[in-house]
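Participant: Give me the fold of what follows.
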Amino acid sequence: MAATRFAPDRGLSVRMAVTMFLLGLLYVAFTAVLIAAGARAVTVLVIAAGLLLAQYFLSDKIALFAMHGREVSPEEAPELHGIIDRLSALGGMPKPRVAIADSDIPNAFATGRNQKNAVVCVTTGILRRLDAQELEGVIAHELSHVAHRDVAVMTIASFLGIVAGLMTRFALYSGLAGGGRRDNNNGPPIGLIIFLVSGLVYCVSFLLTRALSRYRELAADRAGALLTQRPSALASALTKVSGDIARIPTRDLREAQPFNAFYFAPALSGQSVATLLSTHPPLERRLEQLARISAALGR
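Facilitator: Next up is the predicted model:
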C-alpha cells in the first residue's frame, strides 16, 4: 500500500495475502486438471486474461459508464470537492477525480487501479439525504478503499472465478457436461470432468473473494472513522443509507445490485441472503465496530 495517513490494517493485509495465496494454489490445481483432461484451456485463459486487463485498467471508466456517473468540476459541486480536498490532504494521498451519478439510490463508490487513477462517485440520492459530517464519513470510507488498493486486489482475486465460469459455460454450451468425448472407449468423459472441476473452483473462489470483500468493508469503516475521528457520523450515515435503501423499489435496487461490491452499502441486503454470499458485513456488525471505536476515542 502506498504511504498514506490512513490507519494501517494488519488484519486486512493478512487476509489479502492469504486469499491471494489460496486462490493461487487453486489456480495451479485448476490449470493442472484442465491440462491433464486435455481441455482447450489456452483459449479460455487468453479470454479471461483479456477481461482481467480490461477490468483492471478501465475499472474507473466502466463503473462510471455503468452507473451513469459524470465527473464534476469544483464549480459544479463545491461542497463535495471541498470535503474530498480536506480528506485527501488529511490522508496524505492525491485527490481522486470526483463524479456524481444521477440516481435516487443513496450510495457512493470508489474505483480505479491506484491512487493516481482513482475516482470517487456519489449519487444525488446520498447528497440529498446526508449532512456534511455524514457525507465526510462516507467519503473517508471510500478513500480508504483507494488507499488500500482494494479495487486492484479484488480485480486480481476475481480472475480465477472468471476463468472457472468461462470453462463451465464452455462445457455446457459444447454439450460436454452430459458426457462429451472420452480419451478412449473406457476413459472418463472429459467434458464432465471440466464441468465439475470448473464449478467447484468457481464456488470456492467466489466464497473466498466474498469473505475478503466483507472484511475490506469493515477495514474501510475503521480507517475512515479513525481518519475523521468521528465514527458516530459514519454510523449515522450507515443507518440512514441502509434505512432509505430499504424503501427504494426492488426493481430499481436489482438494477444496481451487480455493483454491490463497489458500494458503500449493498443495494440489496435482505435477511434472506446468506452471510457467506454477501459482499458486505451485516449492518449490526459495522455499527458495533464503530461503537467500539467511538468508545476508544472517548466520543
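Participant: For the rest of this, base every contact and every neighbour count on C-alpha atoms.
Facilitator: Will do.
Participant: ok now the strand or helix carrying Tyr56, how far from the chain's centre?
Facilitator: According to DSSP states H and E, Tyr56 maps onto helix 41-66. Distance of helix 41-66 from its chain centroid, counting by Cα atoms, centre = their mean, to the nearest Å, is 15 Å.
Participant: Wait, Ser232 touches Glu288, no?
Facilitator: No - the criterion here is Cα atoms under 8 Å, and Ser232 misses it with Glu288 at 10.9 Å.
Participant: Which of those two has more residues huddled nearby?
Facilitator: When Ser232 and Glu288 are compared on other Cα atoms under 10 Å, the one with more neighbours turns out to be Ser232, at 19 against 12.
Participant: sec struct for that one, please.
Facilitator: Following DSSP: H, G, I helix; E, B strand; the rest coil, Ser232 is assigned to helix.
Participant: got it, and Phe109?
Facilitator: strand.
Participant: quick one, what contacts the residue nearest the centre of the chain?
Facilitator: Central residue check for the chain by Cα atoms, centre = their mean: the C-alpha nearest the mean position is that of Ala261, 3.3 Å away. Applying Cα atoms under 8 Å, 6 or more residues apart in numbering to Ala261 gives the contacts 213, 279-280.
Participant: Please identify the helix or strand for Gly161.
Facilitator: With DSSP H and E as the test, Gly161 turns up in helix 159-173.
Participant: Make sure Arg97 is actually in contact with Val122.
Facilitator: No - assessed by Cα under 8 Å, Arg97 is found out of contact with Val122, at 11.5 Å.
Participant: Tell me which of those two has more neighbours.
Facilitator: Between Arg97 and Val122, Val122 has the larger neighbour count (other Cα under 10 Å), namely 27 against 20.
Participant: Which strands and helices lie in contact with the strand or helix carrying that one?
Facilitator: Using DSSP H and E, Val122 maps to strand 119-123. On a contact count with 3 or more Cα pairs under 8 Å, 6 or more residues apart in numbering; DSSP states H and E, strand 119-123 meets strand 97-101, strand 108-111, helix 132-147.
Participant: tilt between that strand and strand 97-101?
Facilitator: Relative orientation of strand 119-123 versus strand 97-101 (axes from the mean of the first three to the mean of the last three Cα atoms, to 10 degrees): 20 degrees.
Participant: Quick check: buried residues in the next helix or strand after strand 119-123?
Facilitator: Using DSSP H and E, the helix or strand that follows strand 119-123 towards the C-terminus is helix 124-129. Residues of helix 124-129 classed as buried: 124-127, 129 (neighbour count, 16 or more other Cα atoms under 10 Å).
Participant: TSV for those residues, including distance to Gly199?
Facilitator: Formatted as TSV, those follow (distance: Cα to Cα, whole Å):
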residue	distance to Gly199
Thr124	40
Gly125	38
Ile126	38
Leu127	41
Arg129	42
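Participant: Here is a second sequence; please produce its structure as well for comparison:
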Amino acid sequence: MSYAKTALLLAGMTGLFLAVGYLLAGGSGMLIALVIAMGMNFFAYWKSDSMVLRMYGARQVDRSSAPELYGIVERLAENAGLPMPKVFVIENEQPNAFATGRNPANAAVAATTGLLRRLSWEEVAGVMAHELAHVKSRDTLIMTITATLAGAISMLANFALFFGGNRNNPLGIVGVILMMVLAPMAAMVVQMAISRTGEYRADAEGARICGQPLWLASALEKIEQAAQRIDNGAAERNPATAHLFIINPLHAHKVDSLFSTHPRTANRVARLREMAGATTTAARGPWG
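Facilitator: Have a look, this model is predicted:
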C-alpha cells in the first residue's frame, strides 16, 4: 500500500470519528470528537510502544543476556541501514513476533520465547527482518494510530444509546442502531485493509534485508501451525493488537477475507517462494 493511500485511509478514519461525533451531538459533538481524536493520536504517537510492550510483559535483552537474538537483529539492522532497535523477549509459548515504535530511532522488536525455541536461527532472522521492514516503512506508527482510533470509534458509537435523540440523526432510533453497528465495522475495515497489505510489503522487504526469502517462508509456515493450537492469552485479552504480530495470534481467522488481520499465510509463502526463484543463489543479506 502506498503512503498516499494509507494517509487517505487514516483521514477516512478520522472523518468517521468526526461524523459519529456530529450524529451524537451536532457541531459541538464533532468538535469534541476532533479534540479527542487529536489527543488520542498524540498519546499513541508518544506512548503506544511502551504501552504495548508492558501489555505483553516484554523484557529487554542485550548482547550478554540474549547474544544470538541480539546479534541477528544487529546485523539485520545494519544491512537495512537502520539504527539498532531495542530488543525484547516475551515469555509465551506461541511463536510470534512484532515491532513497535514511532520511528526507526525509537523502535523495538519483540520475539516470544516460543519463537526462539521452535524456529532455527535462520528462520528467526527471516522473522526479525520482516519486523525491521515494518520499522523501516514506519508501519508500526500507522497501525498503532489506526488501532487507537478504531477503538475510540467503537467507544464513541456506544454513546449513541445515551444521545440517540439528537436531531442530527435523521433516522432516529434506527439510525442509532445502525451507527452502533456500522461505525465500528467501518473502522475495522480500514484497520484491516492497512494491516493486510502492509504484511505483503514487509514480507518482500524483509526477504531483501536478510537476503533469503525462504527463511521467512519457512518461519511463517511453522508459526501459523503452532499459533493455531497454542494460545496467546495476552493477545486474546487485547485483540486490537493482533495486527501487530507477524502471524495473527488469535484463533479467529480462517479465510483471506476483508475482516482478517493478516493475509492467508499460504499466499504470503507463495509470494516469497516466487521471489526466491527470481533471485540469484547467492544471498545479498548479512549471511551471504
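Participant: Just to be careful, could you list which of the contacts of Ala261 of structure 1 are in helices?
Facilitator: Judged by DSSP state H, helices contain the following of these: Ser213.
Participant: Which among the contacts of Ala261 of structure 1 count as buried?
Facilitator: Of those, these count as buried by 16+ other Cα under 10 Å: 213, 279-280.
Participant: possible to save these as TSV with distance to Gly82 of structure 1?
Facilitator: Shown next, in TSV, are the buried ones among the contacts of Ala261 of structure 1 (distance: Cα to Cα, whole Å):
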residue	distance to Gly82 of structure 1
Ser213	29
Thr279	30
His280	28
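Participant: so which of those residues comes closest to Asp244 of structure 1?
Facilitator: Of all those, Asp244 of structure 1 sits closest to His280, with 16.9 Å by Cα to Cα.
Participant: Quick check, Ala233 of structure 1 in contact with Glu134.
Facilitator: Yes - counting by Cα under 8 Å, Ala233 of structure 1 does reach Glu134; the two are 4.8 Å apart.
Participant: Which of the helices or strands spans Glu205 of structure 2?
Facilitator: Per DSSP H and E: helix 172-210 holds Glu205 of structure 2.
Participant: Give me the mean distance between that helix and structure 1.
Facilitator: Taken over the aligned residues, the distance from helix 172-210 of structure 2 to structure 1 averages 2.3 Å (mean Cα distance after the TM-score superposition for structure 1).
Participant: Specify the angle between that helix and helix 121-136 in degrees.
Facilitator: Going by the same axes, to 10 degrees, helix 172-210 of structure 2 makes 120 degrees with helix 121-136.
Participant: So which elements touch helix 172-210 of structure 2?
Facilitator: In terms of contacts (3+ Cα pairs under 8 Å, 6+ apart), helix 172-210 of structure 2 is packed against helix 3-55, helix 67-80, helix 121-136, helix 139-158, helix 213-227, helix 265-278.
Participant: Show me what Trp44 of structure 2 lines up with in structure 1.
Facilitator: One thing to correct before we go on: residue 44 of structure 2 is Ala, not Trp. The alignment partner of Ala44 of structure 2 in structure 1, by TM-score structural alignment, is Gln55.
Participant: roughly how far apart are that match and Lys61 of structure 1?
Facilitator: According to Cα to Cα, to the nearest Å, Gln55 of structure 1 and Lys61 of structure 1 sit 9 Å apart.
Participant: So if I had to pick from the two, which one is more boxed in?
Facilitator: When Gln55 of structure 1 and Lys61 are compared for neighbours, Gln55 comes out ahead with 20 against 15, by other Cα under 10 Å.
Participant: follow-up on the earlier one: what span of structure 2 is the very next helix or strand once past the helix holding Tyr56 of structure 1 aligned with?
Facilitator: Next in sequence after helix 41-66 of structure 1, counting helices and strands by DSSP H and E, comes strand 69-71. Using TM-score structural alignment, strand 69-71 of structure 1 lines up with residues 58-60 of structure 2.
Participant: Run through who's touching that stretch.
Facilitator: With contacts defined as Cα under 8 Å, 6+ apart, stretch 58-60 of structure 2 is touched by 86-91, 110.
Participant: same thing but 10 Å
Facilitator: Residues outside stretch 58-60 of structure 2 that contact it (Cα atoms under 10 Å, 6 or more residues apart in numbering): 50, 52-53, 66, 86-92, 108-112.
Participant: quick one: what's aligned to Tyr202 of structure 1 in structure 2?
Facilitator: Using TM-score structural alignment, Tyr202 of structure 1 lines up with Pro184 in structure 2.
Participant: Isn't its match up against Ala147?
Facilitator: No - using Cα atoms under 10 Å, Pro184 of structure 2 is not in contact with Ala147; the gap is 11.3 Å.
Participant: Between those two, which contacts overlap?
Facilitator: In contact with both Pro184 of structure 2 and Ala147: Ile153, using Cα under 10 Å, 6+ apart.
Participant: what sits against the residue of structure 2 most remote from its centre?
Facilitator: Distance from the centre of structure 2 peaks at Arg167, with 38.0 Å (Cα atoms, centre = their mean). For Arg167 of structure 2, the contact set (Cα under 10 Å, 6+ apart) comprises 23-26.
Participant: ditto for Trp121 of structure 2
Facilitator: If you count contacts by Cα under 10 Å, 6+ apart, then Trp121 of structure 2 has 68-69, 72, 115, 127, 215 around it.
Participant: Which position in structure 1 pairs with it?
Facilitator: In structure 1, Trp121 of structure 2 lands on Ala132 (TM-score structural alignment).
Participant: Tell me how far its match lies from Phe264 of structure 1.
Facilitator: 16 Å.
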